[in-house]
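> This is a predicted model, with the sequence first.
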Amino acid sequence: MSETLTDRYDAGVAAGTIDDDPVQREALPAFERIREELAKPQKGGLFRKAPPPPKGLYLWGGVGRGKSMLMDLFVDTLDVPARRVHFHAFMQEVQKGVHAERQKGTDDPIKPVAKRVSDEVKVFAFDEMQITDIADAMIVGRLFERLIGAGCVVVTTSNRPPDDLYKDGLNRHLFLPFIEVLKENLEVKELAAERDYRQDRLQGTDTYFSPNDAEARAAIEAVWERLSGGREEPLTLTVQGRTLELARFSNGVARARFYDLCGKMLGPADYLKLAETVRVLILEDVPRLGRGNFNEAKRFVTLIDALYEARTRLIVSAAATPDYLYVEGPGAFEFERTASRLMEMQAEGWGA
């Protein structure tokens, strides 16, 4: 008999890599139901239709409750082709495919894109489903209908229930049928765990490292390993026709260097999109700021404002402490507010 989700979970608890949580255990049967159905022999043939795929799963709950970890366990126990991908990254891939089909004059550009991905994969495991982009909202309903119609099983995690997806979004009434597709084809289950394990992994950990020396770099690397678990992928954000690319992303945690975000022609819309997409940002190599890099300093102020308002957790390595980052030059007085916010964002529990 193949290994069950409970077997994997118990092994993680025994090894000390998983904290035993009764609420997480309650979610295991929902995953196990799907795994068992997929493991059964498929008896379809020339005169007999293959059985319909098992109902998928929509697991939602607060940040850091273990949703992604449970989904990873699930995917690792499957014996069928599966793809585990961050939902936003997948939608960026779909948008590119749809654009390419439109360039070729395809009448229904979603159809060939959906066929390509469904031909290769039996189970789609989407992490952190959220809809913030009107382009995604207009595509995702028809895309999912085609994936499910092709016999694919969809498992997804989200920070909010289906009825709250794309809440207050532009033309949301056009999006509502997709919510019904989700509820009809996926079991909706809340993971109401009390502990925020992502915050726990940062508890007692410094979040601002200065000066930016070898010791700081080693500390940042250790934090990244703890939060990413060794898994990472690129993330591309599309904002007003522009793209913002983050080379390192994992489970809602992004890692970037100062000049990746503040040395380019980015503005408030880019930083707002970043802040609403990631839950933790690791920002490395922040230099001293002043006259010589005034434009970069202004972008840094805008970035911190966006992260602060979104209550995004921030981990920084910098050339100096917040109050000594910007001590001379135009805007030094105004930077005091940014320094104050940087210090506030180091507080235990920030972003909870």
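In hand now; what should we look at? Residues are numbered from 1 along each chain as shown.
> switch to C-alpha atoms for all contacts and neighbour counts from now on
OK.
> residue ranges of the helices in the stretch 151-300 of the chain, please?
Taking DSSP state H, counting those that start in this stretch as the criterion, the stretch 151-300 of the chain carries its helices at 176-185, 197-202, 214-228, 258-262, 268-277, 294-309.
> Can you tell me which of these is nearest to residue 13?
Closest to residue 13 of these, according to Cα to Cα: helix 197-202, at 14.2 Å.
> Show me which residues of the closest one are buried.
197, 198, 199, 202 (16 or more other Cα atoms under 10 Å).
> if we can go back for a sec, is it possible to get a markdown table of the helices of the stretch 151-300 of the chain that adds distance to residue 116?
A markdown table is the format used below for those (distance: least, Cα to Cα, whole Å):
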| stretch | distance to residue 116 |
| --- | --- |
| helix 176-185 | 21 |
| helix 197-202 | 35 |
| helix 214-228 | 29 |
| helix 258-262 | 33 |
| helix 268-277 | 27 |
| helix 294-309 | 37 |
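> Which among those helices is found nearest to residue 153?
Of all those, helix 176-185 comes closest under Cα to Cα, at 9.0 Å.
> take a look at this one as well, against the first:
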Amino acid sequence: MTNLRTQYDRMIAEGTLRPDAAQEALMPEFDRIRDALLQPVKKGLFRKAPEPPKGLYLWGGVGRGKSMLMDMFVNNLDGIPARRVHFHAFMQEIHAAMHEARKTGVDDAIAPVAKAVSSSVRLLAFDEMQITDITDAMIVGRLFEALFADGVVVITTSNRIPDDLYKHGLNRDLFVPFIEMIKQKMVVHELASPTDYRQDRLSGSPSYFTPVNAESREAMNAVWKDLAGGEAGPLTLRVKGRDVILPMFRNGVGRARFHALCGQPLGAADYLAIAEAVKVLMLDDIPSLGRTNFNEAKRFVTLIDALYEAQVQLICSAAAEPEMLYLEGEGTFEFERTASRLREMQSDDWSKA
């Protein structure tokens, strides 16, 4: 089993990474958790299991390497049951499992669901902890209390300090004990690197590929591989009681074809949820727009507005340049603003704040 520092140094020597003092300062925290997890779990009537180590709440700006370091750590925990999952996707799984548990007539659906999670892993690694939904806010405290009680160690990344989780949310006073639990059970560490590595990778690189052909698809795939890395899966967002699915998601980067987001009956709330969930959206195969696909064009305008207001990086392939996408039919004049925004979103300094 290779420790994180050894792998980190090797990647620097290979030129894959650049030395970063803020990232290097985190190594003792990961080593602390790793060393504790490597200790054998004592079993028997009179043998008390060792106290689990404190987890790690890793927060900081976009592109500082939080997810990368966490992934490196989890991928080298050979033999230690661990799972890495996007926090929003995990909470969707919890909701579904609680729904099934209630069918059995249990009084407390959280207890069996938490037990099922804790029996399968010793470490949970969450990417992008954020609480925006009142239902999640009401569940997460009791869920994590049960997981911590069962000795599960939690590592999570977030763009927010714990005190800013669910900020201004409905009934937030009921959520505050969870914040205090995080501070008690996890080491809170800011990754204060001055470098936004994601923006560095995007700087000077095209973000709008046209026309849609084999060459542009290959270029999109290359960007996806560079930004997302590793195996991706769908992200399901619960919006007003409905599931909105982003087909591919990893490390804050989402990807979908135009039809998946604009050919479906989605609205502003759905696109706002997507903009909240991703830092970068890759949108493939935007067609020419006009009378024949007017509804899709309207949804596309709404999507771009949501991404623009949230300052989400957009990388896309399209049938034509922004000014030539919508040339005839109702809405041509209104689309001029969308074309202007598409141009602005291609600038090097466009990123999610």
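Great, that's in hand. The shown structure was predicted, so the numbers you read here are calculated from the model rather than taken from an experiment.
> What TM-score do the two superposed chains give?
The TM-score (TM-score structural alignment, normalised by the length of structure 1) is 0.98; 351 aligned residues with a Cα RMSD of 1.0 Å.
> Among the helices of the stretch 151-300 of structure 1, single out whichever gets nearest to residue 53 of structure 1.
Short answer: helix 176-185, nearest of the helices of the stretch 151-300 of structure 1 by Cα to Cα, at 10.0 Å.
> which parts of the closest one are buried?
Applying 16+ other Cα under 10 Å to helix 176-185 of structure 1 flags 176, 178, 179, 182, 185 as buried.
> What of stretch 119-138 of structure 2?
For stretch 119-138 of structure 2, the neighbour count (16+ other Cα under 10 Å) marks 122-132, 136-137 as buried.
> in the stretch 1-150 of structure 1, which spans are strands?
Applying DSSP state E, counting those that start in this stretch to the stretch 1-150 of structure 1 gives strands spanning 56-60, 82-86, 123-127.
> now those strands as CSV including distance to residue 215 of structure 1?
CSV is the format used below for those (distance: least, Cα to Cα, whole Å):
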stretch, distance to residue 215 of structure 1
strand 56-60, 38
strand 82-86, 31
strand 123-127, 33
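> Out of those strands, which is closest to residue 331 of structure 1?
Minimum separation from residue 331 of structure 1 across the strands of the stretch 1-150 of structure 1 (Cα to Cα) falls at strand 82-86, 38.5 Å.
> And the closest one, how far out from the chain middle?
Relative to its chain's centre, strand 82-86 of structure 1 lies at 12 Å (Cα atoms, centre = their mean, to the nearest Å).
> same question, stretch 117-124 of structure 2
20 Å.
> that older thread, out of the buried residues of helix 176-185 of structure 1, which comes closest to residue 237 of structure 1?
Of these, the one sitting nearest to residue 237 of structure 1 (Cα to Cα) turns out to be residue 178, at 22.4 Å.
> quick one: contacts for the closest one?
Contacts for residue 178 of structure 1 were tallied using Cα atoms under 8 Å, 6 or more residues apart in numbering; they are 140, 141, 142.
> what's the average distance of the strand ranked longest in structure 2 to structure 1?
Using DSSP state E, we find that the single longest strand of structure 2 is strand 242-250. Once fitted to structure 1, strand 242-250 of structure 2 is off its aligned match by 0.9 Å on average (mean Cα distance after the TM-score superposition for structure 1).
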